[in-house]
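Visitor: dropping a prediction and its sequence here:
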Amino acid sequence: MARLLPALVVLAAASLAAAQDGVEIPVEQLMAKALPAKSVRARAETTPVGTADDAADDPAIWRHPSDPAKSLVVGTDKKAGIHVFDMTGKAVSFTPSPRLNNVDLRANVAVNGRSSVLVVASDRRDEANAAAALFTLDTTARKLVPLANLPVGPGEAYGMCLWQRKGDGRVYAFLVLKDGRIDQVELNLVGPTPTGKVVRSMKLGTQSEGCVVDDRTGLLYVAEEDVGLWRFDARPNGSKKPKRLGRADGKSLVADAEGLAIAPSGKSGGYLIASSQGDYAYALYRLKDGRYLGRFRIADGSVDSVQETDGLELVLGDLGPDYPGGLFVVQDGDNAPETQNFKYVAWADVLTALKLK
């Protein structure tokens, strides 16, 4: 989540942003220390969320299989509920559900025997006991249909990402707790009421949130906000030991490390994209070996610039005439004078800016 830099921070070798004598370090100083970032521009933005301050948080994207221009974006207002937006950014429905934080979805999931778009969000209403809120997306009515609220375990729910396993199609939800614990929940979607059970837990040392799973490879990526990026084996019987990827070193990635997304290519290649929230940027890493590839920011254009991104999402392929190569959606932490919202970026514009195509 977006948050003020602390009043006093011990400066580590990673050159994390700090404040001294109660004075916040200006973001311009953080930008000056970070590696250069290319500029891209958003092509559209969503209707602002209904509540003020730090409210919008995390998006998910459903791609229409036959008419990409009718694709939909789901986005949380963590103080009020969850929105559905069309490809112009217009809010087409809203489901009240206070304190939903992160959201993810998977299409073509068997829910009670019917192929559905499953949407799962982390539920923070009870900060002492984490839960997951399940919905289906009615793609014709363009609205969410509440399905169930599943208790997960002690702790404050924060991050959420899904994995649909190749072969058997089983769906797992990874709930990232605010203290860095990660609970893997196997979802049972057979019968009138879904259930879930925690099949294992993993742990990072400090506050974590953003996560994403590569369905092709069964690898889970998690952002530990002040430390950097980690990779886990997503299999229930896999190793619980993470592998370090990008560091929050104040150069390629400026704390907080926040939302994550994957740009897949082939059987196992592609990119990992991370929100470098501290300097309003995004960092790209090669999935194969974690190599840093470059950074970009979303600058002013016909749509205003983006600051302090929490959640983000990317879906490749045709998503209509404005996004023929894919849609990248980010939360905008400062949409003044309006409340926060989400910005739409053509993925082709990012690749062009970073000279990756």
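Guide: That came through, no problem. Residues are numbered from 1 along each chain as shown.
Visitor: all contacts plus neighbour counts: C-alpha atoms, from now on.
Guide: Will do.
Visitor: tell me where the stretch 101-250 of the chain has strands.
Guide: 114-123, 129-138, 143-154, 157-164, 171-177, 181-188, 195-203, 208-214, 219-224, 228-233, 243-247 (DSSP state E, counting those that start in this stretch).
Visitor: let's have those strands in JSON lines, adding mean neighbour count.
Guide: Below are the strands of the stretch 101-250 of the chain laid out as JSON lines (neighbours: other C-alpha atoms under 10 Å):
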{"stretch": "strand 114-123", "mean neighbour count": "22"}
{"stretch": "strand 129-138", "mean neighbour count": "21"}
{"stretch": "strand 143-154", "mean neighbour count": "17"}
{"stretch": "strand 157-164", "mean neighbour count": "28"}
{"stretch": "strand 171-177", "mean neighbour count": "27"}
{"stretch": "strand 181-188", "mean neighbour count": "21"}
{"stretch": "strand 195-203", "mean neighbour count": "16"}
{"stretch": "strand 208-214", "mean neighbour count": "27"}
{"stretch": "strand 219-224", "mean neighbour count": "25"}
{"stretch": "strand 228-233", "mean neighbour count": "22"}
{"stretch": "strand 243-247", "mean neighbour count": "18"}
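Visitor: okay, one more to line up with it:
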Amino acid sequence: MNCTCNRIFLASVLLALVVVSIVGCEINRPSEGSRKAGEHIKNTVVAQAETTPVPQDKNEDSADDPAIWIDTTDVMKSFTIGTDKKGGLATYDLDGKQLYYYPDGNMNNCDLRYGFHLGEKKVDVLAASNRSSHSISLYLVKSRGVLEAAEARVITSEMQDEVYGLGMYRSAKTGKYYVFLNSKAGEVEQWELFASNNKIDAKLVRAWNLGTQTEGVAADDENGVVYIGEEVAGIVKFDAEPDGSTEGLLVATSTEENPDMHYDIEGLAIYATDSVNGYLVASSQGSYSYAVFERQGDNKYLGSFRITDGNFDGVEETDGIEVTNVPLGSNYPKGMLVVQDGYNYDGEELVSQNFKYISWEAIEKLFVNQK
């Protein structure tokens, strides 16, 4: 090989190494634009714990949406459930240690409700949107992180696009249990759950279309409303009863006219302080932040916060969230917020995605004087 060829060969190798390095950075690091989008939000909190990462590659967008199950006999044995949209469901204790992993399909969102009548028993039910089977998967939630499959059949969605967001609702009027399911195309379905031979079945009772991509769902059981996030439009509030109107009310301060909001709108959760009052929390994925609204009235916007580095790494690009008002020990005296972490770091090293636990007391201190 002559000198000219050597120089060309070496230049080609160096260029290839540079390209690999750049591509690696693009894959392994959050986008600079998104990071800067939330810098003006000065309210910050830190995580008290984090879960075991999901069993997927660090470059996979896999963890998505959490739920929280409260053990009423011993709250310190409560646990969280997290979806892995590339493989299943996992349960975690209050320290974040994985208890069990259920490889039952590509689970996108999950939610739960207590006290469903199944025969002579009352059981707690978890629903998950299963993208592998285009269906609603149902489980009985038991102690110590155990989930038991409970659907009487494959409950197949009638939506044209793949199943995506999901939330549960228990009607204060009738005591009936429902699952709200949506798709990337903006389709929404409401399914009523009922017992069938010691299993749980469902029937479709309402369907409509919002017209743009949806995902986050949070139902306010006491007030009979359901919030659905249109990812590039804002949060829309609907009557949650199956005979209610499908004309929604846009939460005005949930749009990008609010400088603290930056699409996509992803997870939604409700923190109750009594039967009417409390907070609606939304993850604003584009600004790595979380918006807090009043639960009551017109959902007045109270402000936003970010989760930054502490004993655990900060949180970026969150999908799903969940919150509980039940005290869970000294770290969570007023309950906790659980959020998906889109970029999970162990020191400086990117690792697989997981969920972070944040004390609600720390969040409430930021906004209580604005109510």
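Guide: Sure thing, it's come through. Only a predicted model underlies this, so the values are computations on that prediction, with no experimental measurement involved.
Visitor: can you redo the strands of the stretch 101-250 of structure 1 as CSV with distance to Arg99 of structure 1?
Guide: What follows is these, written out as CSV (distance: least, C-alpha to C-alpha, whole Å):
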stretch, distance to Arg99 of structure 1
strand 114-123, 6
strand 129-138, 10
strand 143-154, 13
strand 157-164, 10
strand 171-177, 14
strand 181-188, 19
strand 195-203, 20
strand 208-214, 15
strand 219-224, 21
strand 228-233, 25
strand 243-247, 30
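Visitor: Gly311 of structure 1: which of the ones you listed is closest?
Guide: For the strands of the stretch 101-250 of structure 1, proximity to Gly311 of structure 1 was assessed by C-alpha to C-alpha; strand 208-214 is nearest, at 7.1 Å.
Visitor: mean shift of the closest one relative to structure 2?
Guide: Strand 208-214 of structure 1, aligned to structure 2 and superposed, deviates on average by 0.4 Å (mean C-alpha distance after the TM-score superposition for structure 1).
Visitor: so that strand matches what in structure 2?
Guide: Against structure 2, the aligned range for strand 208-214 of structure 1 is residues 214-220 (TM-score structural alignment).
Visitor: which residues sit against that stretch?
Guide: 164-169, 180, 182-187, 225-231, 240, 265-270, 320 (C-alpha atoms under 8 Å, 6 or more residues apart in numbering).
Visitor: swap in stretch 133-142 of structure 2?
Guide: By C-alpha under 8 Å, 6+ apart, stretch 133-142 of structure 2 touches 69, 105, 123-130, 147-151, 154-157, 162-163, 200.
Visitor: cool, stretch 239-253 of structure 2 as well?
Guide: So stretch 239-253 of structure 2 is contacted by 169, 171, 190, 205-206, 208, 219, 224-226, 234-238, 298-301 (C-alpha under 8 Å, 6+ apart).
Visitor: scan structure 2 for its longest helix.
Guide: helix 3-28 (DSSP state H).
Visitor: and that one, which stretch of structure 1?
Guide: Applying TM-score structural alignment, one finds that helix 3-28 of structure 2 aligns to no residue range of structure 1.
Visitor: for that helix, name the packing helices and strands.
Guide: Judged by 3 or more C-alpha pairs under 8 Å, 6 or more residues apart in numbering; DSSP states H and E, helix 3-28 of structure 2 is in contact with no other helix or strand.
Visitor: number of residues surrounding Pro103 of structure 2?
Guide: A count of nearby residues for Pro103 of structure 2, using other C-alpha atoms under 10 Å, gives 13.
Visitor: sorry, wrong one. I was asking about Gln29 of structure 1.
Guide: Residues near Gln29 of structure 1, counting by other C-alpha under 10 Å: 11.
Visitor: need the three-state assignment for it.
Guide: helix (DSSP: H, G, I helix; E, B strand; the rest coil).
Visitor: how about Ala32 of structure 1?
Guide: Strictly by three-state DSSP, Ala32 of structure 1 counts as helix.
Visitor: that one and Thr51 of structure 1, how far apart?
Guide: Taking C-alpha to C-alpha, to the nearest Å as the measure, Ala32 of structure 1 and Thr51 of structure 1 are separated by 33 Å.
Visitor: same thing with Thr193 of structure 1?
Guide: For Thr193 of structure 1 relative to Thr51 of structure 1 (C-alpha to C-alpha), the value is 31 Å.
Visitor: those two: which has the busier surroundings?
Guide: Thr51 (16 against 12).
Visitor: tell me the contacts of the equivalent of that one over in structure 2?
Guide: Using TM-score structural alignment as the criterion, Thr51 of structure 1 maps onto Gln56 of structure 2. By C-alpha under 8 Å, 6+ apart, the contact list for Gln56 of structure 2 reads 62, 86, 352.
Visitor: shouldn't Glu308 of structure 1 be in contact with Asp334?
Guide: Yes. At 7.3 Å, Glu308 of structure 1 counts as touching Asp334 under the criterion of C-alpha atoms under 8 Å.
Visitor: what about the two, which has more around it?
Guide: Shown here are Glu308 of structure 1 and Asp334; by other C-alpha under 10 Å, Glu308 has more neighbours (22 against 19).
Visitor: trace that one over to structure 2, please.
Guide: So Glu308 of structure 1 corresponds to Glu317, using TM-score structural alignment.
Visitor: distance of that match from Ser330 of structure 2?
Guide: 28 Å.
Visitor: again with Val163 of structure 2
Guide: Taken as C-alpha to C-alpha, the span from Val163 of structure 2 to Ser330 of structure 2 is 38 Å.
Visitor: same deal with Arg131 of structure 2?
Guide: Taking C-alpha to C-alpha, one finds Arg131 of structure 2 at 38 Å from Ser330 of structure 2.
Visitor: in structure 1, which residues correspond to stretch 300-308 of structure 2?
Guide: Using TM-score structural alignment, stretch 300-308 of structure 2 pairs with 291-299 in structure 1.
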